[in-house]
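Asker: Provide a 3D model corresponding to the input given below.
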Amino acid sequence: MKTMTKDVDPIVLDLIENALLNARFEMDSVVVRVALSPVIREQHDEFPMICDPQGRMIVGQFGSYIPAIVEEYSDINEGDIFVWNDPYACKGSISHNNDWCVMMPIFHEGVHVGFSSIFGHMVDVGGKVPGSMPADAYSIWEEGLRVPPVKIYEKGVMNEGVLKIMLNNTRTPDMNRADLMALVAGCRTAAKRVQEICDRFGRETYLASCGLLLNRTREAMRVLINKYISEEPVSFTDYVDDDGVGNGPFKMQLSIYRRGDTAVFDWTGTDDQAEGPINFHIHEGLCKLFFGVYMIMAFDPKIMFNEGFYDLFEIVLPEGSLLNPKFPAALSNRLNTHTRFFDCQAGALGQKAPHLSMAAGYGTSPHFIFTGQDSNGKYFQLMELLFGGVPGRPRGDGLDGHAWWPLFSATPIEYIENYYPVVVESYRPVKDAGGAGLHRGGAGIEKTYCVLEAGSVSIHDDREVVPPWGINGGLHGGTSSKWLIRAGSDERERIKSKLDNLQVEPGDRIVFITAGSGGWGDPLERAPEKVLADVLNDLVSREKAEEDYGVVISDKNVLDSSATEKLRTSRKKERGEPAPFDFGFIPGVHAAE
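Answerer: Prediction:
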């Protein structure tokens, strides 16, 4: 339902909007300065937001889960701070136990004016393996401590019992305590800034502005829905490789259509929940947010990203499916499904607006975890998120070795080598991993770790079997792979993309190769000079330049323009119109068709 508001001067509205945006980014800055773990401090795996009194996100990244928490409590006071991490107890507002979420009601002169909240990934929350994301879990009971929504501060006083329980169930209590206090500090920072806005412009003007910002986004989204979503359903299917316990691939099927001003996103046809931990218990509101942010970023990035459009979306999540699993299904590695969710969005929405579409990306959030005891007997646990190819898109080439979360950054090699018994021997893009296209897909990365102490390694990745597809004539990108090289040997032993407790000794090396991404547009239309530049930059081989792009380059890396023109003319005649999608070959799927 449309939010009712009073009039606010447009300049004042803009000032409040930008003050809230600044407060949201200040939350990030505070969190990364206080946190201790590399996952939050260096890689920024935390997601803040500021909400109105009804719990609707005004600024942020991940969408509001506040109403599902608040409905459990009739008594909320100034100074209260809530914490939780159980996906099932908060209706999927966070999606695995590693995410600890903090929420704080904001008051101005005793009047409730909103909420601030942040969740961040803790490096360990107990469970059967270090890192708390077992590749072979069959239930959430194996994935660590589960905390329902509780008050960690009540009227400003810390509940020491809750904190002790949480820290007593982790292998990394010092890091977790620092990271939790960082989240609290971020929420308090936002509360202070909202109070300052109310002081400056007046509380009623602030609250009215929140409603206006929501309404403005709603009206802009209504225009996008009517322009880019048809009444005739459009469907798309993609696959997750496997669930870590021997099953797969898993189908994800999305249909999108419009009913009046309402966009319907229907996941009927998606496979049943997995035995292993790739299930994604997604909150309906979060599902709406993912569709909304894609439509905003693809179709009109000037629109402010908030929850004003939620009533314009209808979501169908079949119960017992990969996206709506029944308790106690395992959830720890849900990112493989989570990111395929985005690929399905792109494939479905792009069919009616190919000029605004994008291809598929590297398709997960690859994890490398190395644990053990150093020479001084001190426990260590390195957890790093790796990145891959960001897909080709209308505006240009995809990004090489980039995160699919825009604000994430790579852990500096100097940080890793200074704090952990590891040497990073190489870190480079993978040649020919970016799908060919008018706009090339981004390349995956190859990172080689040499361990200096005995310990165990866990790895979580995907798109080893199912390639990232290309669109509008673009070709699919390269897949991922992992390799073990034992000390004193040069032989590579292939290892699974999802495994735990791989025992390693000093001098052993792990070669971690992430997937690339699909290309966008006809590769035979790409400027030959750009293809040559990719060859010179070691992103494309001369063989692939000729095979995929029809560009002839000599042994001395000189472009043969005449031969290129002839080859391209011949290729276009043989091929005809390029295909709208290129999925590559998917074992277990195409073989059966």
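Asker: please make it C-alpha for all contacts and neighbour counts, starting now.
Answerer: OK.
Asker: over to Glu565. Which of the three states is it?
Answerer: Of the three states, Glu565 takes helix according to DSSP: H, G, I helix; E, B strand; the rest coil.
Asker: and this one, please, so the two structures can be compared:
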Amino acid sequence: MSTGFKTDPVQLEILVQRFRSVAEEMAYALKRTGHTAFVNETGDLGVALISRNGEIFGFPKAIGITMFVSLNYVTVLNAVDDLKQGDIVVFNDPYTTGGVGSHLPDINIFKPIFHGGELICYAYAYVHATDIGGKVAGSLSPSSYEVYQEGLRIPPMKLYRAGQPNQDFLDLFFANCRIPEDNWGDIGAMVTAVNLGEQRVGELVGRYGRDELWQAIDDALDYSEARSRAVIEKIPDGRYRFSDYLEDDVVTGIPIKICVEVIIEGGSMLLDFAGTDVQVRAAFNLYSEGRPHPWMVYKIMFLLLTMDHEIPLNAGLMRPVEVAVPDGSILNCKFPAAIGLRTTLGVRVQDALMGAMARALPEVVPAAGAGYVAPIVFAEPNLVSGGLKVTVIEPMVGGTGATSDSDGVNARDVVDLSNLRNNPTEIVETIAAVKIRRYGLREDSAGAGKYRGGCGKILEFEILSPDCLTTARGMERHRFAPWGLKGGFCGAKAKVLLRPSGAEEFEDIGKIDSLKLSAGDVLQVHTPGGAGYGDPLERDVARIEKDLAGGIISAAAAELDYGIVLNGAGIDRKATEKRRAQLAAGKKDEIDLHRLGPDREEYERLWSDDLWDRFTEILYALPVPFRADVREQLWHRVDQAARNGQQVTPGMLGGYWEDIKVRYNDALGQAARGGE
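Answerer: Purely as a prediction, here's the structure:
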């Protein structure tokens, strides 16, 4: 470990690893004592040790959600006065915590750790509650447009006072969620975790001393920052742009655009999100206060760790990364916008970031993964309580993107934000009225390439009870496929199929918001595959043989995508070599870095960069409450013109706005006068 810090280098290394191990011990305690399957099986949880200044200095690498080190907790730590030994604070509301509680189902707690009456640091934990109230079972619905619809909002308040539960809070909390016993079990697991953190920090203070521990915390953060800046300095200085889309908000059918320019200068990085869409009247928003929220930056964190495996995982790692985010955008929304699907939004933000970074580091950055994380939430009648029993059937994800030297990983995309596991089939069938009929890899979903993407997966389950409900937030890539790199093909798009009870065939039903189901209905969810990297005609034939044998690709895909010639004995290598040479001769010499897919290319022929710039210029000039409505009207005017065969120009769009603007003149004038 480098010198230049007050703590002895050897001791600093020991303490850095000790901070991590304490956090991991807390995480394992939380997972093992968690009550719901989404905690004790899937592992949607997190823990940390937090400094007095609100920065994470102890964080697990291998369990739970591992992406939150860029959060600064100072707002929430200072929100409750007069903290004493044995107090524990609970919260979930983004709007009163500076975005630390990023959506309502994430129940967060922290415990101040004292030694000799003096504050040393804080122990923190969170779990994703299966239900926190709100308009639907499971709380989150893409069509929610206000945070009030997404469940009970909890500003920072005391869960425990001097070691005793705050019964007034608990009574209110349990009266506003559908599964109070389950939530209480998971809260108890969090309390166990922070109490363990308190014990271990006390042992560290006893061994090393208060001042020495404080100094080591500061040095650990500074050391991570120094190593992070050294990595960024290796990236060529420049400005790297890319954009990606959520293909709709479920309500309007209008794609949501995310624009980013990554600016590298020396050891600093700025992520400029100018041009990103305005906040929407749906749940795809993030409350960030314009700061580098993890849902805007987490893949940058993992990119830095990929380039230097030895950087300690703490808040110092992300100090060199800053953001510029428009007010009232989907990444910096204003109250009371719904924020429940910030995961779906955040995943696509990372795709945009990596698309930009591929321009700087094409041999390091992979092709796009599935970009899809959709927990399947199932609600059935609870014959004991008279309400609903709510269960997360499975957190559905797809394949990762291929890299310059390796295939993508099957059905494990979005693991870079967590270590989520699938729910065991036996557990699911025990706790929910479903029968899992199929759960496995999806053939022909991996984007072809010299290195192929990872496969998506298929979940098929039958409903065993009448009057059930399924929600599936986060379904994406049904229209715009994951993009490939350097000639690699796009990954397969997602789809959802339903076979109603008594029917013989499945029908494609598109995305799910809230779907009523009954006994005998069968639902299939097909997740996207990751995209490929490099020309598929250059893929090693032995790899293709293995993929054919393993059911990764079909014979038809081997012939169509990879130029393979098959005979009765398998691959005809001589004929394949000849056919590949013929196919290669017909290709252009230079290929684009990104392969976006025909659906996105068609959309962007209509929505050129110039047209989009004019569109956002109009919207951002408006007061936030008017933007979503004007956005929808203008978009549909452009879409209708395109259907009539017109290519819309920025000037034409300005004319559409002048037509619409008349309806808003009185309100805009009042806003200009200060709302008098």
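Asker: gap between the spatially most central residue of structure 1 and Phe342 of structure 1?
Answerer: A centroid search over structure 1 (CA atoms, centre = their mean) returns Trp405, at 5.0 Å, as the residue closest to the centre. According to CA to CA, to the nearest Å, Trp405 of structure 1 stands 11 Å off from Phe342 of structure 1.
Asker: aligned partner of Glu143 of structure 1 in structure 2?
Answerer: In structure 2, the residue matched to Glu143 of structure 1 (TM-score structural alignment) is Glu150.
Asker: please enumerate the strands of the stretch 51-200 of structure 2.
Answerer: 56-58, 88-91, 106-115, 118-128, 157-161, 164-165 (DSSP state E, counting those that start in this stretch).
Asker: which of these sits most buried?
Answerer: Most buried of the strands of the stretch 51-200 of structure 2, by mean neighbour count (mean count of other CA atoms under 10 Å): strand 56-58, with a mean of 28.
Asker: residues in contact with that one?
Answerer: For strand 56-58 of structure 2, the surrounding residues in contact (CA atoms under 8 Å, 6 or more residues apart in numbering) are 16, 19-20, 22-23, 48-51, 69-72, 217, 220-221, 313-315.
Asker: if I've got this straight, Pro301 of structure 1 is in a strand?
Answerer: No: Pro301 of structure 1 is assigned coil when assessed by three-state DSSP, not a strand.
Asker: against Phe309 of structure 1, how distant is it?
Answerer: According to CA to CA, Pro301 of structure 1 stands 15 Å off from Phe309 of structure 1.
Asker: which one's more surrounded, these two?
Answerer: Remark: of Pro301 of structure 1 and Phe309, Phe309 carries more neighbours, 23 against 12, as counted by other CA atoms under 10 Å.
Asker: please report how far that one lies from Asp300 of structure 1.
Answerer: Phe309 of structure 1 is 14 Å from Asp300 of structure 1, by CA to CA.
Asker: what do you get for Tyr138 of structure 1?
Answerer: In this view, Tyr138 of structure 1 and Asp300 of structure 1 are 42 Å apart by CA to CA.
Asker: ditto for Trp483 of structure 1
Answerer: 42 Å.
Asker: swap in Gly114 of structure 1?
Answerer: Counting by CA to CA, the gap from Gly114 of structure 1 to Asp300 of structure 1 is 28 Å.
Asker: now swap in Phe408 of structure 1 and tell me
Answerer: Following CA to CA, the distance that separates Phe408 of structure 1 from Asp300 of structure 1 is 23 Å.
Asker: then Asn472 of structure 1?
Answerer: Computed as CA to CA, the Asn472 of structure 1 to Asp300 of structure 1 distance reads 20 Å.
Asker: those two: which is more packed in?
Answerer: Asn472 (24 against 14).
Asker: which residues does the alignment partner in structure 2 of that one contact?
Answerer: Aligning on TM-score structural alignment places Asn472 of structure 1 opposite Lys486 in structure 2. Contact analysis of Lys486 of structure 2 by CA under 8 Å, 6+ apart lists 533-535, 591-595.
Asker: check contacts around the equivalent of Ser456 of structure 1 over in structure 2.
Answerer: By TM-score structural alignment, Ser456 of structure 1 lines up with Leu469 in structure 2. With contact set as CA under 8 Å, 6+ apart, Leu469 of structure 2 has these partners: 378-380, 514-517.
Asker: mind running it again at 6 Å?
Answerer: 378-379, 515-517 (CA atoms under 6 Å, 6 or more residues apart in numbering).
Asker: just the buried ones from those?
Answerer: With neighbours counted by 16 or more other CA atoms under 10 Å, these contain buried members at 378-379, 517.
Asker: any chance of those residues in JSON lines, plus secondary structure and distance to His128 of structure 2?
Answerer: JSON lines is the format used below for the buried ones among the contacts of Leu469 of structure 2 (DSSP: H, G, I helix; E, B strand; the rest coil; distance: CA to CA, whole Å):
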{"residue": "Phe378", "secondary structure": "strand", "distance to His128 of structure 2": "16"}
{"residue": "Ala379", "secondary structure": "strand", "distance to His128 of structure 2": "17"}
{"residue": "Leu517", "secondary structure": "strand", "distance to His128 of structure 2": "25"}
